[in-house]
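In: got a sequence here, can you build the structure:
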Amino acid sequence: MVAFTKGHGTGNDFVIIEDVDGNLDLTPSQVQALCDRNFGVGADGVLRVVRSASLPEGSAALEEEPGAEWFMDYRNADGSIAEMCGNGIRVFVHYLLRSGLASIEPGATVPIGTRAGVRDVIRSENGYQVDLGRWRLAGGEPLARASGLAVARPGLGIDVGNPHVVVALASEDELAGLDLNPTPVLDPAPVGGANVEFVVPGEPLVRDGIGHVRMRVHERGAGETLSCGTGAVASALAVRHWAGARAPHQWRVEVPGGTLGVRMFPAEDGEHVALSGPAQLVYRGEIDLA
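Out: Alright, predicted model coming up:
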């Protein structure tokens, strides 16, 4: 039997497994079984809590930041390995604090190892804020086709530690009419796939100096989810890019599961982007992985 905790960030839900010494070798089929909403616990992905020193991928995190004691080993619901998860890392840190595995002193951060590099997390007014580091335009404008969308639309490739393609829609009706259970088709298809966000800018776009956008997402390896943290960040970056130089650097992104905050700010190595939002633990249990 393996102990687990169920948690979520704005409805993006995860099975959390504490494996501090890295003794558990989760197979893709076990992850799929855990995430199955009919026969398992049910989740968009699995967060394995493991010390960075206890797995090969953690050595790079410790080289980058010796204080990155913990590594977020994130798996998508289909069992595939993902580089980063913006909602997941907030839930991961919330679990560390609630379990007594880590602490955050006032004004301090906790560094977390991920496959996208070390990410610093602090407490915020509505939960936690994570510095996702530098972002970049991924190049190209692939056409996106989705069920319920009459014609293909151009997207914007953005990398925030994992790949995204953001597609602008004309109205709330178009956004509501999408069926994102089938995987949207991108042409050309990015190597390794991508998360695909469909967005509608707010009316007005900027209120009290803060940009507003609504989003739905199909996550690579999980399907449509109620929220995607890195997707919210990519959406805000894309809309700011389209809006031009006078667009704000602070955004509110509405997703089906709630609201997330996005902030762009200068750093020594270039512009960084931060994500803020809530994190909750729902229940604990045990499950037989066999």
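In: from now on I want contacts and neighbour counts done on CA atoms only, so please keep to that.
Out: Noted.
In: please enumerate the helices of this protein.
Out: 28-35, 58-64, 86-99, 172-176, 229-243 (DSSP state H).
In: other SSEs contacting the shortest one?
Out: In this case it means helix 172-176. The helices and strands touching helix 172-176, judged by 3 or more CA pairs under 8 Å, 6 or more residues apart in numbering; DSSP states H and E, are strand 195-207.
In: another one to check against the first:
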Amino acid sequence: MGDNRPMIWNFTKMHGAGNDFVVLDGVRQTIEMTPERARALGDRHFGIGADQILLVERATRPDADFRYRIFNNDGSEVEHCGNGARCFVRFVHEQGLSAKNPLRAEIMGGAILVLDESDDQQVTVDMGTTRYTPDALPFDVSGLATRQQARDTLYEFPLDPAPGLPRSVELSAVAISNPHVVQVVEDTETAPVAVIGPMLESHPRFARRVNVGFMQIIDPHNIRLRVYERGAGETLACGTGACAAVAAGVRRGLLDSPVRVQTHGGVLTIAYDGQNLRLTGPATSVFNGQVDIDALTFSMALSR
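Out: Prediction:
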């Protein structure tokens, strides 16, 4: 006879500067994630609701303490999430999975993150190195006009005609395990994020889609930022997006490290030495719960 017992998953709802997550312990419970299950968990109307689903697993390599996996609420698995990384280390410590600090976490693509939880409730993530060549995203730049600004190459990207939109935008390309483009805007509050964001995010020139940042420079150490995330839409904060914006700004000669990044969800601090990025910000546990994952996934399928 088959086993008809419900598959109950324990989870914790967390957020980092308003970027919210469902976090799952895949060390002490069996978690077999699928795109359908990730979509069900992330759905804000019929599920728990989250920008991303974070999964803690046993490390697969000797130089890491844990494996860190990230799923967008559209079901896609992605390489990196900076705000999620801060919640990851806070979760590991709160759940008693490890008392080690800092922690080393392996992410998709083979990179290792160093995660450090300080005594002031802030968490710092060593985001590793960045790359700025189009093939690192990948980004098909054939036929695009370019210009050099300090150490950065800007790509003139033509936009589809639409009322109120410019004919083109200038983009910096930044890869931090996951792909980003960044543009400078006069005012993040009036920037057409909801139009240009999805237009670029799924453009055929970006084979793996792309995260789209809109950066307003206040002064060399302060910016405002909105990010339209690949597979999640606009979020209250994006850690890798903040890092990409600061790296692009420093390379363009517009910013000096460290930089305070004001998002709709809170403040992040980015330090950049020209090669490595360090992201510091809050990580908060909101509540713990349980979910019958198969029942939730089935009910989601019926509702569509």
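In: distance to Y283 of the first structure and mean neighbour count for the helices of the first structure - can I get that in TSV?
Out: Converted to TSV, those look like this (distance: least, CA to CA, whole Å; neighbours: other CA atoms under 10 Å):
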stretch	distance to Y283 of the first structure	mean neighbour count
helix 28-35	15	21
helix 58-64	28	19
helix 86-99	12	23
helix 172-176	31	14
helix 229-243	22	24
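In: grab the nearest non-local neighbour of P154 of the first structure.
Out: Nearest residue to P154 of the first structure, sequence neighbours excluded (CA to CA, 6 or more residues apart in numbering): L143, at 4.4 Å.
In: give me every residue that touches the residue most central in space within the second structure.
Out: Centroid check for the second structure by CA atoms, centre = their mean gives C81 as the closest residue, at 3.4 Å. Residues in contact with C81 of the second structure (CA atoms under 8 Å, 6 or more residues apart in numbering) are I70, C238, G239, T240.
In: what's the neighbour count on the first one?
Out: When neighbours are defined as other CA atoms under 10 Å, I70 of the second structure has 24 of them.
In: now swap in the second one and tell me
Out: Summarising burial for C238 of the second structure: neighbours were counted as other CA under 10 Å, giving 28.
In: could you find the counterpart of it in the first structure?
Out: Aligned by TM-score structural alignment, C238 of the second structure pairs with C228 of the first structure.
In: isn't its match right next to N12, touching?
Out: Yes - using CA atoms under 8 Å, C228 of the first structure is in contact with N12, at 6.7 Å.
In: now for these two: what residues contact both?
Out: Taking CA under 8 Å, 6+ apart as the criterion, C228 of the first structure and N12 both touch N87.
In: before we move on, the earlier item: mind checking how far the residue nearest to the centre of the second structure is from R61 of the second structure?
Out: 20 Å (CA to CA, to the nearest Å).
In: what sits against the residue nearest to P154 of the first structure?
Out: Applying CA under 8 Å, 6+ apart, we find L143 of the first structure in contact with A152, R153, P154, G155, L186, D187, P188.
In: excluding its backbone neighbours, what's nearest the fifth one?
Out: It refers to L186 of the first structure. Nearest non-adjacent residue to L186 of the first structure, counting by CA to CA, 6+ apart: A144, 4.7 Å away.
In: before I go, just wanted to say thanks for your time.
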